[in-house]
Structures are given as structure tokens and as C-alpha cells.
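Enquirer: how would this look folded up:
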Amino acid sequence: MSKVYSTQELIEILAQERRSCMNGQRLNLAASVSGNPVIDRFLKPEGIQKFSAYNDFKAAVHSYQRQHQVSGIIWCELTMKGKTLRYPAIDEQLAALDSDLKILKAAKADLLEFWYTGIQGMDLYLSINFGKDYQKIMPNDVKEVAQKTEWANLYEYKNYNFWEIILQLGWGKPEEASYKRGWPKSGSEYIHAVNPGKCPIC
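Expert: Predicted coordinates for the structure are as follows:
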């Protein structure tokens, strides 16, 4: 019986393939520019071929995951105000199995409770216009969004004088939820928590 690659091995394989594609070692020669002369003068054919080659490989890995039931879940940890949460998320290059979605949905309530506790006193902003703008919101607004979504994820950005916690509230497939790629079946809203008087930068 042939070996089945683990989640971590697939992550490493994808990272290696991505490097190869970006270095021009893998090209999809069948990939062409858009056909729109205005767009095409800004896009280099080699760049499209690199991007297409990696996307084709990633789609094959996603198919492999489904065929062999290899989870896309990675376990993350975040500490806020002295409390640490260990929570599941889908690796950004992998796909979610149906069983993964059940795990994400089961973790949503604990993740939200941890987030609400950790962001007390912070200003909240909803990402709008594909992340180009932000609208200030209140905690009750977040609860309304949370009720309409299926799963959640957290991201943290901090340096010596800035701290931002991003709550992703999503539905459908996580691998299609960012940037409205799978809209309307999959999608997500992003809530940015920042210290009072600060604005989101992520």
C-alpha cells in the first residue's frame, strides 16, 4: 500500500512547489493573458504562467486531500491578556474536508468568547470594499455578523507600539472564503480590533 502524505507534508510540498513556480522552474505554457488589451499590457505572460502552474498544482493537492481524507487543519495558539487559546484553522494553501468544517464549527463559540474577552476596551472596525476601507462598529454589530456565519479564525499583528487582532467570520469553504473567491457560497467578514484611537493597518 502506498504512503499517504500527512497534512504537514502537504504543506511542505506546496511551499516547495510555490518556490519552484516563482523561480520560473515551473510554467503553465497553456496559460494565456486575459485577451483584454488594457489589462494585458500590465501583465507579463511569464507571471501568469507561474501563477497558473502553482494553482494547477494546488488544485491537484486539494483533490489528493479529498481522495485520501487528509485534513487541512493546523492548530494555532494565541495569547491575549494572559490567556491562551489553542484553536483549529485551515492552512491557507490547503482545502477543508467536510470533517474539518465540523471541527471549525464546533470551535467557533470558544474562539468568539476568547476574542470578546481579549478585546475589551479596543476599537472595532469592519473591513469593507475588499479590505480597502474600514467602518467603525460596536460589539453588538459583531454578534449580528457572527450569527450569520459558520466558523471563525483569528490573526494577530503586533510590533513595539501597535497591536491588531483580526477576527475572520466565515461561511462555506475556508479556501474560497477570502477575497470573495467563492462568493456567495463561501465568504467571510473581517473584524479588526485595535487600541483606542488607532486605525487598522492589516
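
Enquirer: rest of the way, CA atoms for contacts and neighbours
Expert: Fine.

Enquirer: and the closest residue to residue 189 other than its chain neighbours, which of the three is it?
Expert: Nearest residue to residue 189, sequence neighbours excluded (C-alpha to C-alpha, 6 or more residues apart in numbering): residue 169, at 5.3 Å. Classification of residue 169 using DSSP: H, G, I helix; E, B strand; the rest coil returns strand.

Enquirer: this one next, for a side-by-side:
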Amino acid sequence: MVSKVYTTEELINILAAERQACLKGDRLKLEVNVSGNPVIDQFIRTDGLQKFTAYQDFKAAIHEYQKEYLVSGIIWRELTVKGKTINYPEVDSQLIALPSDLDILKAAKSSILEFWNEVTSEMDLYLSVNNSKQYQQIIKADVDRIAQRTEWANICCFEKSNFLEIILQLGWGQPQEACYKRGFPNSGSEFIHAVIPGNYPIG
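Expert: Below is the predicted model:
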């Protein structure tokens, strides 16, 4: 019987501390082999891989904890662009989304899209293609089509004195697996970049 169930914020802090410990070399998974061939492995530095694997194992244990004790992966963000503000849910990048979290994300999709449409009118739109190595200019109707076939949305912004880029992520499945095509086709996402006319996406 667990006397105390950790909160989302506590799990995020625990993961951050563990990540630092792994990066410093305080945690290593010593049995990691690069090639599986002991003759070759003796010539390859494995400390980076050992640190990475140790953290990945710890993170997987935290994800199991989340499932067992129903600890949400959602954090709430606030974004203000062009004088308009939105509060929206996002799954922390180190945690997983529970089924109830996915319901929250799906419920927030329409308000995120509404906010996006308000703050990006008069901006140029680009779809990220080729694993974010290239951008293809699109129109609002294209965004609407993508939105119809996705489950949830996320939004972020890069702003400097003379530059504004607002990125809309439209995804499906587990957000943790959606960004880098790790979970494709069960999870995935498309990124749409809005920039001031004449500019090009940098995010």
C-alpha cells in the first residue's frame, strides 16, 4: 500500500533530478553494449549510452507509476499573443498521457484552434515536412483539413522584437510519441508554422 501518491509536478521534478544525476554519471546502466560484439565494444565509449539508457529505464518506471496510480501527465500552460491569452493543457514531455488526459486534450482542441485562427490571421502559414527539415507554404483551408483528421492540438510561440512565429501542433495518439514519429502510425502529428509575411519559419 502506497501511503502517498506523487503529483504530476512532483513526478516532473523527480524526473528532472534523475536526468541530471544520469547526465553527471551518477547513474549508469553498465550492461549496455553498443554493438553486442565484446571485441568491438571495448573500443567504443559507452558512458553516454549508459547514462541515456539509465534515464530511459527510470522514465519507463515513472510511466508505469503514472498508469498504476492514475497520475495525470497534463500541465496547464498560458500563452499570450497579440494581446490575446489562452490557457491550455499540454502533456509534459517526460510524462505520458493517461486515457483521461487524452480526453482533456481532445476537449481543448477547438479552443486552441479558435485562438490560433484569431492570432494568425494575416500571417503566412507553412507546413513542416521532411521531419521539420523543410516547410511548404499552405493556406487556412489546408489547416482545417489537417485539423479534421487529428485528435488534439498544442500551440507555442517564438517572439522577438521583429519576429513572430506561432506553431500549431495537430496530433493523434500519445503526445509523447507523436513529435518524432516514434509511435507512427498510432501516434503522430503535423506542425503548422505561422509567420509574419515575408519571414520564414525557424522553429
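
Enquirer: TM-score for the pair, please.
Expert: Overlay of the two chains. TM-score (TM-score structural alignment, normalised by the length of structure 1): 0.94; 197 aligned residues with a C-alpha RMSD of 1.5 Å.

Enquirer: hang on, the residue nearest to residue 189 of structure 1 packs against residue 146?
Expert: Yes. Residue 169 of structure 1 is in contact with residue 146 according to C-alpha atoms under 8 Å; the separation is 6.4 Å.

Enquirer: Pick out whichever of the two has more residues nearby.
Expert: The residue with more neighbours, out of residue 169 of structure 1 and residue 146, is residue 169; 24 against 19, by other C-alpha atoms under 10 Å.

Enquirer: who touches that one in this structure?
Expert: For residue 169 of structure 1, the contact set (C-alpha atoms under 8 Å, 6 or more residues apart in numbering) comprises 145-146, 149-153, 188-191.

Enquirer: for structure 2, what spans make up the strands?
Expert: Under the criterion DSSP state E, strands of structure 2 are mapped to 74-81, 84-91, 124-129, 134-138, 152-160, 163-172, 188-195.

Enquirer: Make CSV out of those and add distance to residue 36 of structure 2.
Expert: Shown next, in CSV, are the strands of structure 2 (distance: least, C-alpha to C-alpha, whole Å):
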stretch, distance to residue 36 of structure 2
strand 74-81, 38
strand 84-91, 35
strand 124-129, 35
strand 134-138, 36
strand 152-160, 40
strand 163-172, 35
strand 188-195, 31
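
Enquirer: Out of those strands, the one nearest residue 19 of structure 2 is which?
Expert: With C-alpha to C-alpha, the closest approach to residue 19 of structure 2 among the strands of structure 2 belongs to strand 84-91: 18.2 Å.

Enquirer: First-to-last residue distance for stretch 28-46 of structure 2?
Expert: Taking C-alpha to C-alpha, to the nearest Å, stretch 28-46 of structure 2 runs 10 Å from one end to the other.

Enquirer: ok, now stretch 65-81 of structure 1?
Expert: Criterion C-alpha to C-alpha; first-to-last residue distance in stretch 65-81 of structure 1 is 37 Å.
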